[in-house]
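In: Okay, sequence plus prediction incoming.
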Amino acid sequence: MTTVRVGLGERSYDVVIEAGLLARAADRLLPLARGRVMPIVTDENVLPHLETLRAALGAAGVASEAIVLPPGESTKSWAMLEQLSDRLLDLGVERGDHVIALGGGVIGDLVGFACSILKRGCGFVQVPTTLLAQVDSSVGGKTAINTRAGKNLIGAFHQPALVLIDPTVLETLPPRQVRAGYAEVVKYGLIDDADFFAWCEANGAALLAGDLPLREHAIAYSVAAKARIVAEDERETRGRRALLNLGHTFGHALEAETGFSERLFHGEGVAAGMALAYGFSAAQGIAPHAAAARVTEHLRAVGLPDGLATAGVSASGKTLVGHMLHDKKMDAGTLPFLLARDIGESYVDKAVDLGAVEAFLDAQGR
């Protein structure tokens, strides 16, 4: 078992990582149950894990109520937020109760946001079932839904009370989903740890093939890295947390162009976005071309998109930059970009010429 503490004063919480943890989750959840029914929100793809969790809770004398939502990014919507909120209110959820989010990033984001506004804030627990959610979205308290204008534009910072991560649940995940989550693992090396990126180059293929110890190491490393950044800059006000958005400005534009659909999973968009961020950095003379080539080569080697073509996007640079202008990171009319000076040397650049970005993307599309 590995336990990572997210240090946020009175709102600090543990992230517990252990193979087989789902079947033993009641030991951790019992103190939060308060003798009341615990709602479990999940989606239709996670039903086997739902049964495992409910059986564990039932054996410990904790009653639960399942709320099963449709899978997919479209679930992060106003309509589903209203539906979920009404269901939780029907169940009589109180401010001192805890709702369990069992699923990937979509479920975690939606449930977290619903809990942030339900009766002005109730508790929730993250039990992520995808690699992407385990290494990124379940930790840090960012919750949101999507709108027609863009991704994650309506949301709140609302920290979970606990995060329970069982790496063995990934065995039921389709390989494409695991690869998409792996992009967020690679991100932690590219942000500020060249040695960890080298570890990914050496071990990524085996991790994706199912090596459990490698998966456990990658998850624990990623969670610890994110916990440190979140503790330093919880609400992304000092710039440090913005580094976690590496690849996301380009990636979200690609997701928007593909309709936030299964044509391009979020992690796939991030992978292509990281390659584009490094490619743009190299094109601007900021990073060595060799560094951009390493990023592209590794993503390609593990079967992840490494640019516009492999992401299935043929839009113009102007169109993609138009999507970027709806980014939630816009500040006083400017759009900060996450660029890089080398492997493991990412930084925030608030003076990027959008015309140069358009030209770079047009060149990539040719």
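Out: That came in fine, so what should we check first?

In: Going by C-alpha atoms from here, please, whenever you check contacts or count neighbours.
Out: Will do.

In: helix, strand or coil for I154?
Out: Put simply, I154 is strand when judged by DSSP: H, G, I helix; E, B strand; the rest coil.

In: this is the other structure I want to compare:
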Amino acid sequence: MRKVRVALGEESYDILIGYGLEKELQSFVQGAGFSKQAMLVTDSNVGPLYGEKVRAILEAGGLHVTVVTIPAGESSKCLSVAEKLYTRAIELGLDRKSPIFALGGGVVGDLAGFIAATYMRGVPFVQLPTSLLAQVDSSVGGKVAVNHALGKNLIGAFYQPKGVFMDLSMMESLPKREIATGLGEIIKYGIIYDADFFAYLEQHADAVLALEREAAVHMIARSCEIKAAVVSKDEKESGLRRILNFGHTMAHAIEKETGYIRYNHGEAVAIGMIGAADISARLGMVSADDVARVEALVARMQLPTKAEGCTVDAMYRDIFHDKKTINGKVNWVLMQGIGKVTCRNDVPEDIVREAMAARIGK
């Protein structure tokens, strides 16, 4: 087991990563000072596999737990589903110390976290991420949100969990595509922060893809360490934390143009990272070799390198609805090399369009 501390003063918490964390979770619940009534939010994929098992662990810790299941998929991350969860919380009599647990992937975590942040102006929140993507991305750092028809994650808050428990045995039921999508975000951490970690992924690609235990624990823990280090220095995304958005500006446009159906988040980020690397090279910030390494590792991890079903004009319009766009200027996270990035808002339109065109498949 590995433990990663997210140091945020009074909002600090631990991330536990390992196989079989029942005792740790039960002990945490017993000492947390929660009210007895609790809500466990999960989805129609994860709930039938792990819902009752986790409910039993939490109840052994002294809680009375109601499992609430939402339909699996990005479409559930919306205000209409949020309203149903608010209604259920009120019906159950949840009070200000009643915990809400999120058991599932990023959609469940973002939605349940948004409910926890806003119900009674904030109730305790615990993340139990089951997908590789959620473990290394959305469950760490305290961003919670729902989508709007005009854009992704536009309605949300910064709200830190009380703890994060990553039982990697739950990943054994993940489809291969879901493993690959998590690897998209994992590659990102090497690009933005740690050249040695990027090289580790290149050198241990087979073990990583097979989720061999040692490789799985290391890559998840290192990803969490990097994100925790960034979030600890910039919780509210006023500066450094923006580097975590590497690849995401183009990715969000790809997701929107394909209806959030054709590509899942990590796949879109993978394409977006190559696009951002391409922009960096066109601006003379990195070499063609660096771009080639990024594209090669993305492909090696069985992720797409080009997006189908998109047009340059539509994608270019979309980036101006991105949260990182301020006063009409798009804040791009761009490479200065493997392991180092910077933010720029002066990228010429023609360069963005050329990079987008190069990422569109037939």
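Out: The structure has been received and is ready for your questions. Because the structure is a prediction, the values reported are computed rather than measured.

In: Fetch the TM-score of the aligned pair.
Out: Overlay of the two chains. TM-score (TM-score structural alignment, normalised by the length of the second structure): 0.96; 360 aligned residues with a Cα RMSD of 1.4 Å.

In: quick one: the strands in the stretch 201-350 of the second structure?
Out: Along the stretch 201-350 of the second structure, the segments classed as strands by DSSP state E, counting those that start in this stretch run 325-326, 329-330, 332-337, 340-344.

In: Just tell me the aligned range of the third one in the first structure.
Out: Looking back up the chat, that one is strand 332-337 of the second structure. The alignment of strand 332-337 of the second structure onto the first structure (TM-score structural alignment) spans residues 337-342.

In: So what's the gap between that stretch and the chain middle?
Out: A distance of 20 Å separates the C-alpha centroid of stretch 337-342 of the first structure from that of its chain, computed with Cα atoms, centre = their mean, to the nearest Å.

In: How about residues contacting that stretch?
Out: With Cα atoms under 8 Å, 6 or more residues apart in numbering as the test, stretch 337-342 of the first structure has contacts from 242-243, 245-247, 249, 277-278, 280-281, 286-288, 291, 346-350, 352.

In: can you do 6 Å?
Out: Defining contact as Cα atoms under 6 Å, 6 or more residues apart in numbering, one finds that stretch 337-342 of the first structure is touched by 246, 277, 281, 286-287, 291, 346-349.

In: The stretch 201-350 of the second structure: helices as residue ranges?
Out: Taking DSSP state H, counting those that start in this stretch as the criterion, the stretch 201-350 of the second structure contains helices spanning 205-209, 213-233, 248-257, 265-282, 288-300, 312-318, 349-359.

In: Let me have those in a markdown table, extended by mean neighbour count and distance to L168 of the second structure.
Out: Putting the helices of the stretch 201-350 of the second structure into a markdown table (neighbours: other Cα atoms under 10 Å; distance: least, Cα to Cα, whole Å) gives the following:
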| stretch | mean neighbour count | distance to L168 of the second structure |
| --- | --- | --- |
| helix 205-209 | 17 | 14 |
| helix 213-233 | 20 | 8 |
| helix 248-257 | 26 | 26 |
| helix 265-282 | 28 | 19 |
| helix 288-300 | 18 | 23 |
| helix 312-318 | 16 | 36 |
| helix 349-359 | 17 | 33 |
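
In: Nearest to E52 of the second structure, out of these?
Out: Smallest distance to E52 of the second structure across these (Cα to Cα): 25.1 Å, for helix 213-233.

In: For the closest one, enumerate the helices and strands it packs against.
Out: Contact partners of helix 213-233 of the second structure among helices and strands, from 3 or more Cα pairs under 6 Å, 6 or more residues apart in numbering; DSSP states H and E: helix 132-136.

In: Toward the C-terminus from the helix it packs on, list the very next helix or strand.
Out: On the C-terminal side of helix 132-136 of the second structure, the nearest following helix or strand under DSSP states H and E is strand 143-148.

In: Could I get the buried residue list for that following strand?
Out: 143-147 (16 or more other Cα atoms under 10 Å).

In: Considering the residues you listed, which is situated nearest to E214 of the second structure?
Out: Proximity of those to E214 of the second structure was ranked by Cα to Cα; the top entry is K143 with 28.4 Å.

In: dump the residue contacts of that closest one.
Out: Taking Cα under 6 Å, 6+ apart as the definition of contact, the neighbours of K143 of the second structure are F158.

In: what residue of the first structure matches up with E349 of the second structure?
Out: In the first structure, the residue paired with E349 of the second structure is L354, using TM-score structural alignment.

In: can you give me the helices in the stretch 1-150 of the second structure?
Out: According to DSSP H, counting those that start in this stretch, the helices that the stretch 1-150 of the second structure contains are 22-31, 52-60, 79-92, 106-118, 132-136.

In: Let me have the ones you listed in TSV, extended by distance to E225 of the second structure.
Out: What follows is the helices of the stretch 1-150 of the second structure, written out as TSV (distance: least, Cα to Cα, whole Å):
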stretch	distance to E225 of the second structure
helix 22-31	20
helix 52-60	26
helix 79-92	31
helix 106-118	19
helix 132-136	9
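
In: now for those helices, which one comes closest to P161 of the second structure?
Out: Judging the helices of the stretch 1-150 of the second structure by Cα to Cα, what sits closest to P161 of the second structure is helix 106-118, at 7.9 Å.

In: Residues contacting that closest one, please?
Out: The set of residues that contact helix 106-118 of the second structure without belonging to it, under Cα under 6 Å, 6+ apart, is 77, 102, 122-123, 125, 134, 138, 144-145, 159.
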